[in-house]
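A.B. asks: Structure of the sequence below:
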Amino acid sequence: MNRPARALVRAFLGMALVTAGGTACTAHADSAARGSAAPGDAAHGNAAPTGPGPGGAAAYEGRTIDLARSWEGARACAVLSATAVTCYGTYQEANTASVRDGGDAGSVTLGTADCPAGWVCVYEHPVWDGRRLQFRDERWMSLAPYGFARQASSWHNNQNCSGGRRSDAASLRNGSGRSLAMAACSRSGSIGSFNDAAVDIHG
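C.D. replies: Now for the predicted structure:
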């Protein structure tokens, strides 16, 4: 084969290699466009969130606290939903906020049943003292994420008191098959054998 012929063959083979390489690159690009992620992308997208879980996270004085660990000085916490909890430094602040939320302020004196209208409250100590946790959801909720499991010593159910209805009972459970009914428009400054026993609440 003379030199011009050999040069022509080499040029043809070089074009074939370039074309094959281009085809491979195009196939890889199409695969990526169809959603094939590079190693590690899926792990970044599916990483579990860190910090306090939804049940225990609460807004307090412009920051988020984890009630399961500490109330950090808060005196009253209102559970607005399964994922929304707001805490306050005093009962009065909590009651004022409840008024804005459609409730009634009630008393703000320690040692009295002062749960805002429309809520059921459990208290850390007898005769409605200590930390106060308030609910209004009609479902069972664990007290543990709120740092209140086996902590309740008194209660006040101030739901559906207008017009003589008094039909919105609440309950506490101790985790061993026993429950304590909290009748609507009722309160108890002492809960006997249920003291520091409740682990669940139904508002």
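A.B. asks: make it CA atoms for all contacts and neighbour counts henceforth
C.D. replies: Noted.
A.B. asks: For the protein, just list every one of the helices.
C.D. replies: 3-33, 41-45, 91-100 (DSSP state H).
A.B. asks: Nearest to Arg139, out of those?
C.D. replies: Set against Arg139 and scored by CA to CA, those come closest in helix 91-100, at 20.0 Å.
A.B. asks: which residues in this structure form strands?
C.D. replies: In the chain, the segments counted as strands under DSSP state E are 57-60, 63-66, 76-81, 84-88, 120-125, 129-135, 140-142, 154-157, 170-173, 179-182, 186-188, 200-202.
A.B. asks: Distance to Asn95 and mean neighbour count added to those strands, as TSV?
C.D. replies: Formatted as TSV, these follow (distance: least, CA to CA, whole Å; neighbours: other CA atoms under 10 Å):
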stretch	distance to Asn95	mean neighbour count
strand 57-60	15	20
strand 63-66	20	16
strand 76-81	9	20
strand 84-88	9	20
strand 120-125	12	25
strand 129-135	11	23
strand 140-142	22	17
strand 154-157	14	29
strand 170-173	20	22
strand 179-182	20	15
strand 186-188	17	19
strand 200-202	21	20
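A.B. asks: next up, for comparison:
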Amino acid sequence: MRLGRTLIPVVTALCALTASAATATAAPEPSASPQVGFASQAKETQLQQQLAKTKPVIATYKGRKIDLAHGWQGAQACAEVPSGEVYCYDTAQEADQTLAALAPAVARNAGGTGLSAKESGQLGPAALSDCGYGWVCLWEHSDYTGRRLQWSAKGTKQLGDWDFRDQASSGCVNRDMGGALVYDARTALPDPYMALGNLGCYKFPSISYQTGGSWNDKADYIEM
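C.D. replies: This is a model prediction of the structure:
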């Protein structure tokens, strides 16, 4: 594993993300630059152990099974539902309609009202409302368009398995707690991360990368 690195505890970022949930509303909004840092050696070891256990991502698309690592076969939105199953759709609109039935619990907020952000009327700008309540979403483009990839259950996701490595340009975390940590994997060097807070949306080209440039098209894996 990587040695000789500056240790910056990732757990601090996660705690900060969780603490911010207490005063959040159920509508994702454009957010300030997220906290950034480097994963500690111990944290990277833990993450690599988790990633080593991952399996190929097999999705259902148009009634057939596809391995996402080899491409989306024309799909524009793919989602992992709480059961761990993955489904892909021709459009984001089709995904939203179908996922409301496949994962209804995801669309219910922690306050117990049973309303999604869209149903409650608590919406940010239209482009940002496309990540339904309860999901963590990544988009191909910085204006929250292009291919959309989303998850509802916690875990560490190797984006190469989803054909999304170095392709994410924006993201939203539309849930009340947990946040998400996005990492750039580097060989023999500490992995930079950015901590995406709850109920926030981010344009990655606007986020400064630790060693220069921006976070655009740098995401290699995500922990949520």
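A.B. asks: which of the helices of structure 1 is buried the deepest?
C.D. replies: helix 91-100 (a mean of 18; mean count of other CA atoms under 10 Å).
A.B. asks: helices and strands around it, which ones?
C.D. replies: strand 76-81 (3 or more CA pairs under 8 Å, 6 or more residues apart in numbering; DSSP states H and E).
A.B. asks: and Ala82 of structure 1, how many neighbours does it have?
C.D. replies: Around Ala82 of structure 1 sit 11 other residues, with neighbours defined as other CA atoms under 10 Å.
A.B. asks: can you check Pro56 of structure 2 too?
C.D. replies: 12.
A.B. asks: Can you lay out the strands of structure 1 as TSV showing distance to Thr26 of structure 1?
C.D. replies: Compiled in TSV, those are given as follows (distance: least, CA to CA, whole Å):
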stretch	distance to Thr26 of structure 1
strand 57-60	49
strand 63-66	49
strand 76-81	51
strand 84-88	49
strand 120-125	65
strand 129-135	59
strand 140-142	55
strand 154-157	69
strand 170-173	64
strand 179-182	67
strand 186-188	74
strand 200-202	59
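A.B. asks: follow-up on the earlier one: Trp71 of structure 1 is nearest to which of the helices of structure 1?
C.D. replies: Among the helices of structure 1, the nearest to Trp71 of structure 1 by CA to CA is helix 91-100 (14.1 Å).
A.B. asks: before we move on, back to that, which one of the helices of structure 1 lies closest to Ala57 of structure 1?
C.D. replies: Of the helices of structure 1, nearest to Ala57 of structure 1 by CA to CA is helix 91-100, at 17.1 Å.
A.B. asks: any idea of the angle the closest one forms with strand 84-88?
C.D. replies: Angle of helix 91-100 of structure 1 versus strand 84-88, following axes from the mean of the first three to the mean of the last three CA atoms, to 10 degrees, is 140 degrees.
A.B. asks: Contact partners for Val136 of structure 2?
C.D. replies: Val136 of structure 2 is in contact with Gln150, Trp151, Ser152, Gly171, Cys172, Val173, Asn174, Arg175, Ala180, counting by CA atoms under 8 Å, 6 or more residues apart in numbering.
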